[in-house]
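A.B. asks: sequence first, then the predicted structure:
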Amino acid sequence: MSKLFIGFVPIYIVRALGPTLMEFTSGLSWNTDDAALRRKFEEFGTVEEAAVVIDKETGRSRGFGFVRFSCDDEATAAMNEMNDAEFDGRRIHVDKATDRRSAGGSRSGGYGGY
């Protein structure tokens, strides 16, 4: 597992299970919701799933989310264009997701509580 900080938002790189590529997106605006994330990434292809991770206690965004594409080429194009780009008033980080569960030592398991 890799851990990197941008501002106060830790970036955990996680890998999705299955044949399609999932991207980890961090640095999201607290106002970005699932629909806005999906709309933005649909500019690059077919989005199977887009989810902003919500804090269970506060009900607010944790500032990161995941996007799953139906095609690896579309996911790669989105990652190349959107990494370090401005979205919803914030500069975001987009990377391939990796599975933290197989890295060992993770107490929360899986997609950062997702």
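C.D. replies: Happy to help now that I have it.

A.B. asks: can we go C-alpha only for contacts and neighbour counts from here?
C.D. replies: OK.

A.B. asks: chain center to the longest helix along the chain: distance?
C.D. replies: Counting residues, the longest helix in the chain under DSSP state H turns out to be helix 72-82. Using C-alpha atoms, centre = their mean, to the nearest Å, the mean C-alpha position of helix 72-82 is found 13 Å from that of the whole chain.

A.B. asks: ditto for stretch 55-68
C.D. replies: The chain centre lies 10 Å from the centre of stretch 55-68; the measure is C-alpha atoms, centre = their mean.

A.B. asks: take this one as well and set it beside the first:
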Amino acid sequence: MSIYIGNLSYEATQEDLSQVFAEYGAVKSVKLPTDRETGRMRGFGFVEMSSDAEEEAAIEALDGAEWMGRTLKVNKARPRQSNDGGGGGRRF
């Protein structure tokens, strides 16, 4: 399972998030997606922890908490949707 963290400050780093979530257990990974064009952080991230119990504790404690001047949105990450449809033009 992975945790989704929304409404992150654009100043937040992987190390910052790792330190915050380490209070609730062992952090396995932190991912902060960046915009392809600007290279700037997109304002959300994902944290993976060692156990579901640790992740649940972090979600419960941090959802709605203020951090770096922003109110965090923290919940279980949903599986990525496959984009099978594809947008293409009409074929004649």
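C.D. replies: Perfect, I can see it now. Predicted model, so just to flag it, every value in this text is computed and none were measured.

A.B. asks: any idea what the TM-score comes out to?
C.D. replies: Once superposed, the chains reach a TM-score of 0.85 (TM-score structural alignment, normalised by the length of structure 2), with 86 aligned residues with a C-alpha RMSD of 1.7 Å.

A.B. asks: re earlier: what span of structure 2 is the longest helix of structure 1 aligned with?
C.D. replies: Counting by TM-score structural alignment, helix 72-82 of structure 1 falls onto residues 52-62 of structure 2.

A.B. asks: follow-up on the earlier one: the helix or strand following the longest helix of structure 1 vs structure 2, average distance?
C.D. replies: Counting by DSSP states H and E, the next helix or strand C-terminal to helix 72-82 of structure 1 is strand 86-87. Its aligned residues in structure 2 lie a mean 1.0 Å from strand 86-87 of structure 1 after superposition (mean C-alpha distance after the TM-score superposition for structure 1).

A.B. asks: grab the nearest non-local neighbour of the aligned residue in structure 1 for Thr13 of structure 2.
C.D. replies: Counting by TM-score structural alignment, Thr13 of structure 2 lines up with Asp33 in structure 1. Among residues not flanking Asp33 of structure 1 along the chain, Val52 sits closest, at 6.0 Å (C-alpha to C-alpha, 6 or more residues apart in numbering).

A.B. asks: what residues does the aligned partner of that neighbour in structure 2 make contact with?
C.D. replies: Aligned by TM-score structural alignment, Val52 of structure 1 pairs with Leu32 of structure 2. Leu32 of structure 2 makes contact with Thr13, Gln14, Met41, Arg42, Phe44, Gly45, Phe46, according to C-alpha atoms under 8 Å, 6 or more residues apart in numbering.

A.B. asks: now the second one: closest residue in space, sequence neighbours ignored.
C.D. replies: Spatially, and ignoring its direct neighbours in sequence, Gln14 of structure 2 is nearest to Val30 (5.9 Å; C-alpha to C-alpha, 6+ apart).
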